[in-house]
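K.L.:
need a 3D model of the following:
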Amino acid sequence: MTDFLRRLMTAEFDACPLSDLSLSGRVGTFVHHEEQERRFHAGLDPVSGEPDP
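P.N.:
From the prediction side, this is the model:
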């Protein structure tokens, strides 16, 4: 199970093994909640860290 989750989060599957494609092809999508909060208060997108319009 650990290997499956690692491969899922690092997009190592040729095709997404889940019915939900929201994680497909998105490497490094996990951001700690404290970092998300810091980015939000800095006016950045909490997940990507890019400027939030």
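K.L.:
can we go C-alpha only for contacts and neighbour counts from here?
P.N.:
Fine.
K.L.:
Arg7: which element?
P.N.:
helix 2-9 (DSSP states H and E).
K.L.:
buried residues in that helix?
P.N.:
Across helix 2-9, burial judged by 16 or more other C-alpha atoms under 10 Å covers Leu8, Met9.
K.L.:
would you do the same for the sequence below? I want to compare the two.
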Amino acid sequence: MSSPEEQQRAPALCKECDSVYTVRILAGGEIEPIGTTACSCGSEEFEVVD
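P.N.:
Got it, this is the predicted structure:
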């Protein structure tokens, strides 16, 4: 895992069902939901809300 200085947090929508999760945006641009590995619908793809 990256150090806290290399991470940002943001709200993100699940690409399948539009559920909202807080995610970490890692230094390489990878999105990682906080507290889970996937949405409750099973999707692992999220889009950051601007």
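K.L.:
quick TM-score on the pair, please.
P.N.:
Remark: TM-score between the superposed chains equals 0.27 [TM-score structural alignment, normalised by the length of structure 2]; 27 aligned residues with a C-alpha RMSD of 3.3 Å.
K.L.:
next SSE downstream of the helix holding Arg7 of structure 1?
P.N.:
With elements assigned by DSSP H and E, the helix or strand that comes after helix 2-9 of structure 1 is helix 33-41.
K.L.:
list the buried residues for that next one?
P.N.:
For helix 33-41 of structure 1, by 16+ other C-alpha under 10 Å, it's Gln36, Glu37, Arg39, Phe40.
K.L.:
report all helices and strands that it contacts.
P.N.:
The helices and strands touching helix 33-41 of structure 1, judged by 3 or more C-alpha pairs under 8 Å, 6 or more residues apart in numbering; DSSP states H and E, number zero.
K.L.:
Glu47 of structure 2 and Ala12 touch, don't they?
P.N.:
Yes. With contact defined as C-alpha atoms under 8 Å, Glu47 of structure 2 reaches Ala12; the gap is 5.2 Å.
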